[in-house]
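Peer 1: I'd like to go over a predicted model; first the sequence, then the structure.
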Amino acid sequence: MTSRTASGHIRFTTNVLRSLGIANDVLCLLIAYVFALIVYEVSIGYYFDAHLHRTGAVILGVNYLLIKVSRDGYTIFRGQGEDLGSTSIADFLLASGLTALVVLQLGMMPEFSRGLGLFFIGFGVVLLFLSQMAFRRLIWILMDRGIVGQRVAIYAPDRAIVSKVNQLLDIERLPHLKIIGYADDRIGAKKSSVDSIQYLGGFDALLELAQSGKLDQVILAWPDIEQDRLDFIAESLSSASIDLCLLPRETTEISTRYKVNFLGSVPVLAIWQQPIRDVDGLLKESIDRLSALIALIVLSPLLLMVAIAIKLESNGPVIFRQKRFGFNNNEISVLKFRSMYVDRQDSTGAKRTEKNDSRVTYVGRLIRRTSIDELPQLVNVLRGDMSLVGPRPHATKMKVGDKYYFDAVKGYAARHRVKPGITGLAQVRGLRGEIATVERARKRVEYDMYYIENWSPLFDIRIILETFVKLVWDKHAY
């Protein structure tokens, strides 16, 4: 879509940058091929089949463009600071490798000049890298001059929602969006700015701006809008050449990181998704079970000594079993070394362990302080109930304040989308041990959710290493 600036110049929305990005890459590859020919002739000068090498360069270029388009590499400003062409070099090298495989499969490698091919790839990498920086600079210049960009207005039922939408867009860091104001039809609405966003008036003012060409997009942020009202707004604004976007209720009322997915061509809001799936799930499971097996073998002398010490100090079983919430909110039997006197322990977890708790034995204090009491959970990991790293499993009757944990903290159950762990992010961030307040419980769940949304094998390794440090310095475990 195009329109004109106040000075009469043509202005574009950011869709034009997609075409410019493709043209930029094609030009880079053409220049790289010409440079490669010149340098090859000057430095090596051997005969080569020009037609064959042109064909190879075209195939490489087509592969590169297809790879980049297939992953939406030309999509502009997807948010969180991501901009155009951030992985162009990797795409080009992948395309080069695929082209080399095609040439090798066709048995034409002996006829290809390796020197010319390397020159072309080398110049291609350099030019694509330099052109990305120049292209970003060009984008900023075009936006600063008002030639490219989108003028956006927010239409919402109250000032709080306007402020929320503004915060969400600010987090996304989308430099091409310019919020020119907000519209509010309520009788008696405050006609003042919200977070530096000026008040435009009611819907009539919004429609006038759209029809006069001073507006490119309207964001309709109305969580409880009735269908008749939505139909009226859509029909009225359809007379102007603008974009009309409906912001889902979940955007302003749900704090989770939902995503827009497609079932075929049908758009859906994925509020929750399996966080560790497919190959990632198999990788984590394999690492967990193998590591647990090795740890049990290596630590077997320590485990035996602890078992003997527990048995010598007090009567009762060495292992304490407790029902806790596990994967998919199902109950699992978690194993621990017994650290309390048998007649005083609470298998339900309703009574929290406190500092200098009289129920804890002398050996129990030592193994709880160093978390040795948790080592039998390696068996839980080996049989698939738990993971080495994940949200700590809580007893089914565990309370914080006068409420059960799952009632006291909103969104608590979402932490069960992955297997519970022997250690976790919350534990290495100072939330190990007694959780006596709702605020502290809420913070622990926030860390659990962050771990789930940002899991990686390296993240697990980091948490495990930090756990060993905390065993020495943490004073919250007793």
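Peer 2: Perfect, I can see it now.
Peer 1: every contact and neighbour count from this point should use C-alpha atoms.
Peer 2: Noted.
Peer 1: what residues of the lengthiest helix in the chain count as buried?
Peer 2: In the chain, assigned by DSSP state H, the helix with the most residues is helix 114-144. By 16 or more other Cα atoms under 10 Å, the buried positions in helix 114-144 come out as 116-117, 119-121, 123-125, 127-129, 131-132, 135, 139, 142-143.
Peer 1: so how far is it from its chain's centroid?
Peer 2: Distance of helix 114-144 from its chain centroid, counting by Cα atoms, centre = their mean, to the nearest Å, is 28 Å.
Peer 1: after it, which helix or strand is next?
Peer 2: Beyond helix 114-144 on the C-terminal side, the first helix or strand identified by DSSP states H and E is strand 150-155.
Peer 1: just checking, what packs against the helix or strand just after that following strand?
Peer 2: Once strand 150-155 ends, the next helix or strand along the chain (criterion: DSSP H and E) is helix 159-172. Applying 3 or more Cα pairs under 8 Å, 6 or more residues apart in numbering; DSSP states H and E, we find helix 159-172 packed against helix 249-253.
Peer 1: which other helices and strands contact the following helix or strand past the helix it packs on?
Peer 2: Next helix or strand after helix 249-253 toward the C-terminus (DSSP H and E): strand 259-263. Applying 3+ Cα pairs under 8 Å, 6+ apart, one finds that strand 259-263 contacts strand 266-270.
Peer 1: distance check, Asp290 against Arg462.
Peer 2: Check again: residue 290 is Leu, not Asp. 18 Å (Cα to Cα, to the nearest Å).
Peer 1: for the strand or helix carrying Ile464, packing partners?
Peer 2: Ile464 is part of helix 457-473 when elements are defined by DSSP H and E. Applying 3+ Cα pairs under 8 Å, 6+ apart, one finds that helix 457-473 contacts strand 387-389, strand 421-423, helix 425-428.
Peer 1: check it against this one:
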Amino acid sequence: MKYSEQKRKIDFILSLIGLIILSPLFFGIIVMIKLESRGPVFFKQKRIGINNSHFKILKFRTMFIDAPKDMPTHLLTNPDQYITKTGKFLRKTSMDELPQIINILKGEMSIIGPRPALWNQYDLIQEREKYGANNILPGLTGWAQINGRDELLIEVKAYLDGEYVEKMSWKMDIKCFLMTIFTVFRREGVVEGGTGRRMSEEIASSKEQNI
């Protein structure tokens, strides 16, 4: 059996178990969202899936319903004015991403892989094309997420996504999963306003040599 087929089976089993175990938490979050603000519980957004296909990613809604729909939060001038109190907590703990377990069950995402780009993030999509990162299932977390998340420049994020594609294996996936837990607890790399400005010296040096 191919690695991709094995990975899909593991994704399905783990996400199903996770959904069952976390169902009480889901219910509690749903109640918190509904009590604080009007609007749907889930936030749906068009994202880029495998082979540049489109799908609707699911998140717990963390913003008021008048917030911009197709702009990354870290690019908003003043994101705090749009984020609810419950939303701030969900974002801080990354629990707003939990509904993507459903996307994984449906086969639209994997547990580990490049984070799915917004449909209009053309620069990121184009950069990922250079490394074949658009040709695999996007993930709940990935190599770029544990190496900077929102702080990363687009070129670096795409480079790291390509590095994951090149090194895809069970060892790499387990490493990403364990490091994600560490990163979430430390809340590293989350930027709620402004653009990312982090680039590792190794990647910067590599790019300079190619000029």
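Peer 2: Now that the structure is in, tell me what you want to look at. Being a predicted model, the structure only gives us computed values, none of them experimental.
Peer 1: quick one: TM-score?
Peer 2: Remark: TM-score between the superposed chains equals 0.83 [TM-score structural alignment, normalised by the length of structure 2]; 190 aligned residues with a Cα RMSD of 2.0 Å.
Peer 1: sorry, back to before: show me which of the helices and strands packed on helix 457-473 of structure 1 has the highest average neighbour count.
Peer 2: strand 387-389 (a mean of 26; mean count of other Cα atoms under 10 Å).
Peer 1: just want the angle from the longest helix of structure 1 to strand 150-155.
Peer 2: Counting by axes from the mean of the first three to the mean of the last three Cα atoms, to 10 degrees, helix 114-144 of structure 1 lies at 50 degrees to strand 150-155.
Peer 1: what range in structure 1 does the lengthiest helix in structure 2 sit on?
Peer 2: Across structure 2, the helix with the greatest residue count (assigned by DSSP H) is helix 3-21. Aligned by TM-score structural alignment, helix 3-21 of structure 2 falls on residues 280-298 of structure 1.
Peer 1: report the buried residues of the matching stretch.
Peer 2: Buried residues in stretch 280-298 of structure 1, counted by 16+ other Cα under 10 Å: Lys284, Glu285, Asp288, Arg289, Ala292, Leu296.
Peer 1: cool, and stretch 451-471 of structure 1?
Peer 2: Residues of stretch 451-471 of structure 1 classed as buried: Tyr451, Ile452, Trp455, Asp460, Ile463, Ile464, Glu466, Thr467, Lys470 (neighbour count, 16+ other Cα under 10 Å).
Peer 1: show me what contacts Arg91 of structure 2?
Peer 2: Thr62 (Cα atoms under 8 Å, 6 or more residues apart in numbering).
Peer 1: just to revisit the earlier point, the match of helix 3-21 of structure 2: average distance to aligned residues in structure 2?
Peer 2: Compared with structure 2 after fitting, stretch 280-298 of structure 1 deviates on average by 0.6 Å (mean Cα distance after the TM-score superposition for structure 1).
Peer 1: in structure 2, which spans are helices?
Peer 2: For structure 2, helices defined by DSSP H occupy the ranges 3-21, 23-36, 85-93, 100-105, 122-129, 154-167, 170-186, 201-209.
Peer 1: in TSV, list those helices along with distance to Met63 of structure 2.
Peer 2: Shown next, in TSV, are these (distance: least, Cα to Cα, whole Å):
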stretch	distance to Met63 of structure 2
helix 3-21	23
helix 23-36	10
helix 85-93	6
helix 100-105	17
helix 122-129	24
helix 154-167	25
helix 170-186	20
helix 201-209	35
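Peer 1: between these, which one is nearest to Thr62 of structure 2?
Peer 2: Closest approach to Thr62 of structure 2 among these is made by helix 85-93 (3.7 Å; Cα to Cα).
Peer 1: corresponding residue for Leu118 of structure 1 in structure 2?
Peer 2: For Leu118 of structure 1, no residue is aligned by TM-score structural alignment.
Peer 1: and what of Pro457 of structure 1?
Peer 2: Under the alignment (TM-score structural alignment), Pro457 of structure 1 pairs with Trp170 of structure 2.
Peer 1: what's the answer for Val379 of structure 1, then?
Peer 2: Structural alignment (TM-score structural alignment) places Val379 of structure 1 against Ile102 in structure 2.
Peer 1: check Leu104 of structure 1 too.
Peer 2: Per TM-score structural alignment, Leu104 of structure 1 is not aligned with anything.
Peer 1: what number of residues lie near Leu104 of structure 1?
Peer 2: By other Cα atoms under 10 Å, 13 other residues sit near Leu104 of structure 1.
Peer 1: what does Arg359 of structure 1 give?
Peer 2: Neighbours of Arg359 of structure 1 (other Cα under 10 Å): 17.
Peer 1: sorry, back to before: out of the helices of structure 2, flag the one nearest Met71 of structure 2.
Peer 2: Closest of those to Met71 of structure 2 is helix 122-129, at 12.3 Å (criterion: Cα to Cα).
Peer 1: and the angle for that closest one with helix 154-167?
Peer 2: Going by the same axes, to 10 degrees, helix 122-129 of structure 2 is angled at 30 degrees with respect to helix 154-167.
Peer 1: buried stuff in helix 122-129 of structure 2?
Peer 2: The neighbour-count check on helix 122-129 of structure 2 (16+ other Cα under 10 Å) flags Leu124, Ile125, Glu127, Arg128, Glu129 as buried.
Peer 1: could I get the contacting residues of the corresponding residue of structure 1 for Phe185 of structure 2?
Peer 2: In structure 1, the residue matched to Phe185 of structure 2 (TM-score structural alignment) is Val472. For Val472 of structure 1, the contact set (Cα under 8 Å, 6+ apart) comprises Thr370.
Peer 1: now with 10 Å?
Peer 2: Arg369, Thr370 (Cα atoms under 10 Å, 6 or more residues apart in numbering).
Peer 1: please report how far it lies from Gly364 of structure 1.
Peer 2: From Val472 of structure 1 to Gly364 of structure 1 the distance is 17 Å (Cα to Cα).
Peer 1: who are the contact partners of the residue lying closest to Leu378 of structure 1 once chain neighbours are set aside?
Peer 2: With Cα to Cα, 6 or more residues apart in numbering as the criterion, Leu378 of structure 1 has its nearest non-adjacent residue at 5.3 Å, and that residue is Ala292. Applying Cα under 10 Å, 6+ apart to Ala292 of structure 1 gives the contacts Ser286, Val298, Leu375, Gln377, Leu378, Val379, Asn380, Val381, Leu382, Arg383, Ser387, Leu388.
Peer 1: run the last query once more with 8 Å
Peer 2: Contact analysis of Ala292 of structure 1 by Cα under 8 Å, 6+ apart lists Leu378, Val379, Val381, Leu382, Leu388.
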